[in-house]
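Colleague: got a structure for you, letters missing:
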């Protein structure tokens, strides 16, 4: 496959479902989900950046009984929905936000983030549960008139890839070969480690588009200190990854959750990254793609030369 300089942005859109299995969910993140979703849609529109939005299927429902008797989830999996969050429909349902996503002028990709944020790599997640999570999310998407080509694993816990293939999914976001947070900052700045990734076809015929950088992997007091004497380290890393994509005709894949935008400084981080991406795209041949775009590009290249990069992976 002839590489092209490109950048992918993917988002894990989950609201409360990203934390419903936590004993003590982080309040700031839980409450920031809707605000962050709307902010990211606005920023993507401002800079005309298409992204892969991986949406938890349950958010597309208008209502439910909170029991889900036909779902083979472990006992207690939906407990928070029935008790603590019984009156928090804003955390459990988001047809309004999904509609805003689908009606956006930017050509975003609608992807699946499972039905209820089950962790696919856990031993207790068997094939039956994985299949139910995938199929239910696809059924709901179909009811909305959406086809789904890409999948983002909850918490990047990759597993049961054969289930994706069996249900018509063609691509997924794979684990990052780089490091986030402090170690990633050291590797990319001091050691000049590349943040570019190579999409590959796995043994199930799925296109794995690995993540390069989690845009909120450098938080807390260490971020505050760094910003006070320097500039936002994650903005620096993102700019470096974008530049590497331009210079090496490679792929840089950054990702985040909308609920990472808990304060205005998080908005500024994303604005600084997307505005820079837009400028570099204008100055060069850099393209902005979705996970699905990358997969189709790889499939086209395979059709031309008959070969593909295939790797084995552990489930």
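Modeller: Yep, that arrived. This one's a predicted model, so the numbers in the text were calculated from it and none came from an experiment. Numbers count the residues shown, from 1 in each chain.
Colleague: rest of the way, CA atoms for contacts and neighbours
Modeller: OK.
Colleague: Ignoring the adjacent residues along the chain, who's closest to residue 174?
Modeller: If the residues on either side of it in the chain are set aside, residue 174 comes closest to residue 210, at 4.1 Å by CA to CA, 6 or more residues apart in numbering.
Colleague: Can you report how many residues neighbour that neighbour?
Modeller: By other CA atoms under 10 Å, 23 other residues sit near residue 210.
Colleague: Equivalent analysis for residue 219, please.
Modeller: 14.
Colleague: Which residue, other than its chain neighbours, is closest to it?
Modeller: residue 181 (7.8 Å).
Colleague: do residue 111 as well
Modeller: That would be residue 54: by CA to CA, 6+ apart, it lies 4.3 Å from residue 111.
Colleague: can I assume that neighbour sits in a strand?
Modeller: Yes - assessed with DSSP: H, G, I helix; E, B strand; the rest coil, residue 54 lies in a strand.
Colleague: isn't it right up against residue 11?
Modeller: Yes - if you go by CA atoms under 8 Å, residue 54 and residue 11 touch, sitting 6.0 Å apart.
Colleague: mind checking which helix or strand residue 176 is in?
Modeller: For residue 176, there is no enclosing helix or strand under DSSP states H and E.
Colleague: Who are the contact partners of it?
Modeller: 210, 211, 212, 213 (CA atoms under 8 Å, 6 or more residues apart in numbering).
Colleague: before we move on, back to that, quick check, the residue nearest to residue 174 in a strand?
Modeller: No - according to three-state DSSP, residue 210 belongs to no strand; its state is coil.
Colleague: isn't the residue nearest to residue 219 right up against residue 218?
Modeller: Yes - the pair residue 181 / residue 218 is scored as a contact, 4.4 Å apart, by CA under 8 Å.
Colleague: which one of the contacts of residue 176 sits closest to residue 286?
Modeller: Distances from residue 286 to the contacts of residue 176, taken as CA to CA, are shortest for residue 212 (16.6 Å).
Colleague: Skipping adjacent residues, who's closest to that closest one in space?
Modeller: Residue 212 sits nearest to residue 253 (CA to CA, 6+ apart), 4.8 Å away.
Colleague: Next one for the comparison:
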């Protein structure tokens, strides 16, 4: 499968709701709806469907804040009813989701749990509640959930996903073995700028629970900071360079380049330019090769019925 997948972790304020108000990245939260709309418009421009993994609570228009019966830790929903609540526009997003559902693109709308719970540290009861409530909220909005992304990529309780009827999930990026003394972020930056290696192409496979694991290849905003900004200003954006290498590698062989990001990653026009450059490259390569653009759901279809794979 020579293909590209883009998956989007659509959480808005839920990605940061357990942080104390003083520690929340207010700039990222404040720009998250702008980032969401810019991602959607760019995908429309280049005719690229994506997997949108949405926090289930965003499907709702309002709630009492009690969440009766939800086995969450004490204070988990306190940001909804405390002294300094997070603004409602970052806790609900039915209009944004209506636009996705009504899009002519065949977006795959999956889930990022109901309230952005990290599954590696969740009880089984909490994992069940997060899956079931997210799926119920989506189905109420007319969305069938096939795809799942683990908040902050913390994989766990895959058996719960299978029991809930989920078909596929985004697994963790394969990391090559290394004896380098440098930190993982520096190694990633070096691969993008010095070594010039593409991100790993991945091979989706069915796991022991019958779920299709669609591992990530590259987070488009996984390496940020002064070094990245300096390189972007001098030799070009290393994230764009890596993504283009991955797309080209997928087009040249049988592999999947799985790119991922969040709406809250886009806070500036430069961030948007990065995403536009990647989408433009996907579109141009697709026009000249056999590269296909898939979603996690369509990848799961191909893995389940290999004779129909591209």
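Modeller: Nice, thanks for sending it over. Quick caveat, the model's predicted, so the values are computed rather than measured.
Colleague: before we move on, the earlier item: what do we get in the second structure for the residue nearest to residue 174 of the first structure?
Modeller: By TM-score structural alignment, residue 210 of the first structure lines up with residue 215 in the second structure.
Colleague: just to revisit the earlier point, so for residue 54 and residue 11 of the first structure, which residue has more residues nearby?
Modeller: residue 54 (24 against 21).
Colleague: need the contact list for that one.
Modeller: 10, 11, 12, 13, 110, 111, 112, 113, 151, 152.
Colleague: And for whichever residue in the second structure pairs up with the first one, the neighbour number?
Modeller: Taking TM-score structural alignment, residue 10 of the first structure has residue 7 as its aligned residue in the second structure. Using other CA under 10 Å as the criterion, residue 7 of the second structure is surrounded by 25 other residues.
Colleague: Which strand or helix spans residue 7 of the second structure?
Modeller: strand 3-10.
Colleague: list the buried ones in that strand?
Modeller: Residues of strand 3-10 of the second structure classed as buried: 3, 4, 5, 6, 7, 8, 9, 10 (neighbour count, 16 or more other CA atoms under 10 Å).
Colleague: Make CSV from the residues you listed and add distance to residue 75 of the second structure to it.
Modeller: As requested, these are exported to CSV (distance: CA to CA, whole Å):
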residue, distance to residue 75 of the second structure
3, 43
4, 40
5, 36
6, 34
7, 30
8, 27
9, 24
10, 23
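Colleague: Need the max-distance pair from the residues you listed.
Modeller: The widest separation within the buried residues of strand 3-10 of the second structure (CA to CA) is 22.4 Å, between 3 and 10.
Colleague: In stretch 68-88 of the second structure, which of the residues would be classed as buried?
Modeller: So for stretch 68-88 of the second structure, counting by 16+ other CA under 10 Å, buried means 71, 72, 77, 78, 79, 80, 86.
Colleague: quick one on the thing from earlier: ok, residues contacting the strand holding residue 7 of the second structure?
Modeller: In contact with strand 3-10 of the second structure (CA under 8 Å, 6+ apart) are residues 36, 49-55, 112, 149, 151, 247, 250-251, 254-263, 282, 291-296.
Colleague: can you give me the strands for the first structure?
Modeller: Under the criterion DSSP state E, the first structure carries strands at the ranges 6-13, 52-55, 109-112, 150-151, 171-172, 200-202, 207-208, 213-214, 251-256, 287-289, 310-311.
Colleague: Compare these and report which one is nearest to residue 230 of the first structure.
Modeller: strand 213-214 (20.0 Å).
Colleague: distance from that closest one to the second structure after superposition?
Modeller: In the superposition with the second structure, the average deviation recorded for strand 213-214 of the first structure is 0.3 Å (mean CA distance after the TM-score superposition for the first structure).
Colleague: Please state the offset of that strand from the chain centre?
Modeller: Centre-to-centre, strand 213-214 of the first structure and its host chain are 10 Å apart (CA atoms, centre = their mean, to the nearest Å).
Colleague: what's in contact with it?
Modeller: The contact list for strand 213-214 of the first structure (CA under 8 Å, 6+ apart) reads 176, 178, 179, 180, 195, 238, 253, 254, 255, 256.
Colleague: what about the fourth one, how many neighbours?
Modeller: I take that to be residue 180 of the first structure. What residue 180 of the first structure shows, counting by other CA under 10 Å, is a neighbour count of 21.
Colleague: My read is that it contacts residue 211, right?
Modeller: No - between residue 180 of the first structure and residue 211 there is no contact under CA under 8 Å: 10.4 Å.
Colleague: neighbours around the counterpart of residue 299 of the second structure in the first structure, how many?
Modeller: If you follow residue 299 of the second structure across to the first structure using TM-score structural alignment, you land on residue 294. Using other CA under 10 Å, residue 294 of the first structure is surrounded by 21 other residues.
Colleague: now swap in residue 209 of the second structure and tell me
Modeller: 13.
Colleague: Pretty sure it sits against residue 160.
Modeller: No - checked against CA under 8 Å, the pair residue 209 of the second structure and residue 160 is beyond contact range at 9.4 Å.
Colleague: how near is residue 125 of the second structure to residue 160 of the second structure?
Modeller: 9 Å (CA to CA, to the nearest Å).
Colleague: Those two: which is more packed in?
Modeller: For residue 125 of the second structure versus residue 160, neighbours defined as other CA under 10 Å are more numerous around residue 160 (19 against 12).
Colleague: now for that one: what does it line up with in the first structure?
Modeller: By TM-score structural alignment, residue 160 of the second structure lines up with residue 163.
Colleague: Tell me who's in contact with that match.
Modeller: Counted by CA under 8 Å, 6+ apart, residue 163 of the first structure has contacts 127, 130, 131, 134.
Colleague: Tell me which of the residues you listed you also see in the second structure.
Modeller: Compared against the second structure with both residues aligned by TM-score structural alignment, their matches' CA atoms under 8 Å, these retain 127, 130, 131, 134.
Colleague: Map the last one across to the second structure for me.
Modeller: With TM-score structural alignment defining the correspondence, residue 134 of the first structure maps onto residue 131 in the second structure.
Colleague: Test my guess that its match contacts residue 113.
Modeller: Yes - counting by CA under 8 Å, residue 131 of the second structure touches residue 113, with 5.7 Å between them.
Colleague: Comparing those two, which shows the higher neighbour count?
Modeller: The neighbour comparison of residue 131 of the second structure against residue 113 (other CA under 10 Å) goes to residue 113, with 28 against 24.
Colleague: Would you check that the more buried one makes contact with residue 151?
Modeller: Yes - using CA under 8 Å, residue 113 of the second structure is in contact with residue 151, at 7.5 Å.
Colleague: Can you report how many residues lie near residue 185 of the first structure?
Modeller: Using other CA under 10 Å: residue 185 of the first structure sits among 20 other residues.
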